[in-house]
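>>> I need the structure of the sequence given here:
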Amino acid sequence: MADENWTLTIKPKRKLLDLQLRDVIRYRDLVYLFVKRDFVLQYKQTILGPLWLVIQPLFSTIMYSFVFGNLANIGTNGVPFLLFYYSGTMLWTFFAGCFSDASNLFINNANLFGKVYFPRLTVPISNVFSNVTKIFIQFLLLMVFYVYYIISGAPIRGSLWIFAFPLIFAWLAALGMGVGIIISSLTTKYRDLKQLVTFALGLAMYATPVVYPMSSIPSRFSWVNFVNPVSAPIELFRIWFYGAGSVSSAMILTSLGITVAMLFLGLVLFNQNEQNFIDVV
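From the prediction side, this is the model:
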C-alpha cells in the first residue's frame, strides 16, 4: 500500500468580519444552482406554476382595493387603486420573503451544512436572488399596468428616479436579510421565537404604508412609520413612480442607518454562528 502524504494547514481563527467573499465569488455557480433549485421546488407539480407569482399579489390587490379603498374609503393620494395596492403588496412580499428565508436559514439548512463544505454565505445570498427573480416578474406586470394608466390619462407624475428602482429592491433585500439572520441566530436556541416572528411579521404589514398612504396617518402616530425602516423605501417607490406621497430626509436616513446596522450585525452573527450552530440545532 503506497504511503499517503498529508498536509496539515494551521490557520488563525477567523475574524468576525472575515466573510470569505472571495470564496463566495468562486462558488457563484452554486448560488445559481440554489436559486434554480428553490424556484423549481416551489412550483413543482403545480398547475399554474410561476403564474402564482402574479396571481397572489393580484388577488391581494383586489381584496385591499375593496376593503380599504371602497369599504374603509381610505384615499391613495390620487393613485389608481390597482397601482397603489399592487406596488405596496409587491414590495412588502419581497421584504417578507427575504426576511423569512433568512430567519429560517440555520434550521432549514442544518442537514446541508452538516454534510459538505461550501461558503455558507452562498445560502442567504441565493435566497435574496430567488426573491429578486420573483419581484422582477411581478414588477414587469406592474409596468404593464403603469403604461396602461399613463395612456389612459391617470394623474401619474413619475420622475426619472424610476430608473433607480433596483436601489429600492437592494434596500429592502439588505434589511430583510440582515434582520432575518439576526432572528435565525436566536431561533437555533429558542424555537418558540419562530412562532412569534411569524405572527409579528403579519402584524408589521399594517404598521407599514402598504395598504394606506403615510398622509392618512394621524400625526400622533407618525413616529411608528418613522422608526419602521420598511416604510421609507415603500413610500419612496411610490413617490418616484406616481409622484404621490411624502417622506422626509430624516426618515430616509433613519431607515438607511437601521438597514446598514441590521445587515452589519446580521453578517457578524452569521460569521460567528455558522461554524458551530450545528451543535445546537
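
>>> going forward, measure contacts between C-alpha atoms and count neighbours the same way
Will do.

>>> Against Ser255, how distant is Tyr149?
Distance, Tyr149 to Ser255, using CA to CA, to the nearest Å: 31 Å.

>>> And Asn131, how far from Gly158?
Counting by CA to CA, the gap from Asn131 to Gly158 is 25 Å.

>>> cool, Asn271 as well?
From Asn271 to Gly158 the distance is 41 Å (CA to CA).

>>> Looking at the two, which is more packed in?
Asn271 (20 against 16; other CA atoms under 10 Å).

>>> Skipping its backbone neighbours, what lies nearest the more buried one in space?
Once flanking residues are discounted, Asn271 sits nearest to Leu16: 6.1 Å by CA to CA, 6 or more residues apart in numbering.

>>> How many residues are close by that neighbour?
12.

>>> got a list of what it touches?
268, 271-272 (CA atoms under 8 Å, 6 or more residues apart in numbering).

>>> out of those residues, which are inside helices?
Among those, the residues falling in helices (DSSP state H) are 268, 271-272.

>>> Where does Ile74 fall, secondary structure wise?
Using DSSP states H and E, Ile74 falls within no helix or strand.

>>> next up, for comparison:
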Amino acid sequence: MTDHKEIPPFHSEGQIEEQWDVIIEPRGKIAHIDFASVWRYRDLIWMFFKRDFITFYKQTVLGPLWYLIQPIVTATTYYVVFGKIANLSTNGLPPFLFYISGIVLWSYFSACLTNNSEVFSKNSSLFSKVYFPRLVVPISVAMSGLVALAIQFLLLILVSTIFAIQGTAPLNLLGLLYIPLLVLYIAVLGMGTGLIVSAMTVRFRDLVFAVGFATQLWMYATPVVYPFGQIPERYQWFYYLNPMTSPIETLRSTLYGAPAVKTEIWISNLAITAALLVAGLVLFSKAESNAMDTV
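Okay, here's the model as predicted:
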C-alpha cells in the first residue's frame, strides 16, 4: 500500500498545464494506518454498504425473510438435538428462547469474520484499478451485517415478548440499553479477526477453506447451546480466552435475568478483542502493499 500527498500544478512555458490531485509513493516496511483517509472516504463506505445490500436481494425470492428463516430453523434444530435428545440445561430459560438469543449474536459475529476473511480475493479487480483506503471495505462489511442483525433482533424481541406474556420467561426491557455496546464489541471482534485471516490468505490461500470449519468449532466452544454455568470449573479458564463468551452471556443476563458474567471474564475478553483488532489492522496494512501481486 502507498501514502499519497498533494502536489502543486506544474507550469512551464510552451507546455500545457498539468494538475495532479495526489501522488502515490511507497510507504516502506513499517505498517501505517491512515484513519484520516478512511474518514475522507466515508461516502464510499456507505456506497459499498448499499452495494452489498442490493446485491444480496437482487435475485432472491424471499428477500429479508431469509434472515428470519435462518435463526428459526437453527434454533428449532438445536431445540431438538440439544434440548430434547442431549437434554442440556438452559438455566431455566425456555430452550427455544435460550438458543435463538445466542444464535442472533453469533450469526453477526460469524458474518463479520467470514466476509472480511476474503476482502482481497473478492475485491481484487477493484483494488487493482482504483485507489482508496482498503480498510473501507471491511468497515462496510461490518455495517452490512447490521441489517441482518436488526431483523433477527426484532424476531428475538418478539419471541421474548411472547414467552414473557405466557409467564414462562422474564423480559427486562431496560436491558436493551446495553445492546448497542454489545453489537459494537462484536463488530470490533469480528472485523479484527477477519482482518488477520484476510492478511494471511494473501499468502496462504487455502486458509479460506478453513475459516468456515474453524468458525463452526468456535461456536461450539462458546456458550451458544449451553450456559456458562454448566461448564466444569477446571475448563472455565478457556472461556476467559474466548472473547465471544461475554457478549452472549451478558445478553441473556440483561434481558432474562440469567447469571451475570464475571468481571474477570469481561476484562480478559476485552483485552483479547483489543489485541486482535490491533493485530488485524497492522497485518492488513502490511498486506495491502503486495496483495495485488499475489492474489
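
>>> returning to what we had before: please identify which of Tyr149 and Ser255 of the first structure sits among more neighbours.
Ser255 (23 against 17).

>>> corresponding residue for the more buried one in the second structure?
When the second structure is aligned by TM-score structural alignment, the residue opposite Ser255 of the first structure is Asn269.

>>> can I assume that match is in contact with Trp237?
No - between Asn269 of the second structure and Trp237 there is no contact under CA atoms under 8 Å: 11.6 Å.

>>> From Ile45 of the second structure, how far off is Pro180 of the second structure?
20 Å.

>>> cool, Thr55 of the second structure as well?
For Thr55 of the second structure relative to Ile45 of the second structure (CA to CA), the value is 15 Å.

>>> Please apply the same query to Gly212 of the second structure.
Distance from Gly212 of the second structure to Ile45 of the second structure, by CA to CA: 26 Å.

>>> Give me the more crowded residue out of these two.
Taking neighbours as other CA under 10 Å, Gly212 of the second structure and Ile45 compare with Ile45 leading, 21 against 14.

>>> The more buried one maps to what in the first structure?
By TM-score structural alignment, Ile45 of the second structure lines up with Val31.

>>> what ranges do the strands span in the stretch 1-150 of the second structure?
Along the stretch 1-150 of the second structure, counting by DSSP state E, counting those that start in this stretch, strands occupy 2-5, 23-26.

>>> Check which residues of the first one are buried.
Buried residues in strand 2-5 of the second structure, counted by 16 or more other CA atoms under 10 Å: Asp3.

>>> From the chain's centroid, how far away is it?
Relative to the chain's own centre, strand 2-5 of the second structure is displaced by 29 Å; criterion: CA atoms, centre = their mean, to the nearest Å.

>>> The last one too?
Centroid separation between strand 23-26 of the second structure and its chain, computed with CA atoms, centre = their mean, is 32 Å.

>>> Mind checking which residue lies nearest the centre of the second structure?
The residue lying closest to the centre of the second structure (CA atoms, centre = their mean) is Cys112, at 2.7 Å.

>>> who's in contact with it?
141-142, 145, 187, 190-191, 194.

>>> Excluding chain neighbours, what is closest to it?
Gly190 (4.9 Å).

>>> Stretch 170-185 of the first structure vs the second structure - mean distance after superposition?
Its aligned residues in the second structure lie a mean 0.8 Å from stretch 170-185 of the first structure after superposition (mean CA distance after the TM-score superposition for the first structure).

>>> In the second structure, which residue range corresponds to that stretch?
Under TM-score structural alignment, the match for stretch 170-185 of the first structure is residues 184-199.

>>> ok, now stretch 51-61 of the first structure?
Counting by TM-score structural alignment, stretch 51-61 of the first structure sits on residues 65-75 of the second structure.

>>> Stretch 122-133 of the first structure now?
Counting by TM-score structural alignment, stretch 122-133 of the first structure falls onto residues 136-147 of the second structure.

>>> give me the number of residues near the nearest residue to Tyr67 of the second structure once chain neighbours are set aside?
Residue nearest to Tyr67 of the second structure in three dimensions, not counting chain neighbours: Ala148, with 5.8 Å by CA to CA, 6+ apart. Close neighbours of Ala148 of the second structure, defined as other CA under 10 Å, add up to 20.

>>> so what corresponds to the residue nearest to the centre of the second structure in the first structure?
Cys112 of the second structure maps onto Cys98 in the first structure, by TM-score structural alignment.

>>> so how far is Trp240 of the first structure from its match?
For Cys98 of the first structure, the distance to Trp240 of the first structure - CA to CA - is 23 Å.
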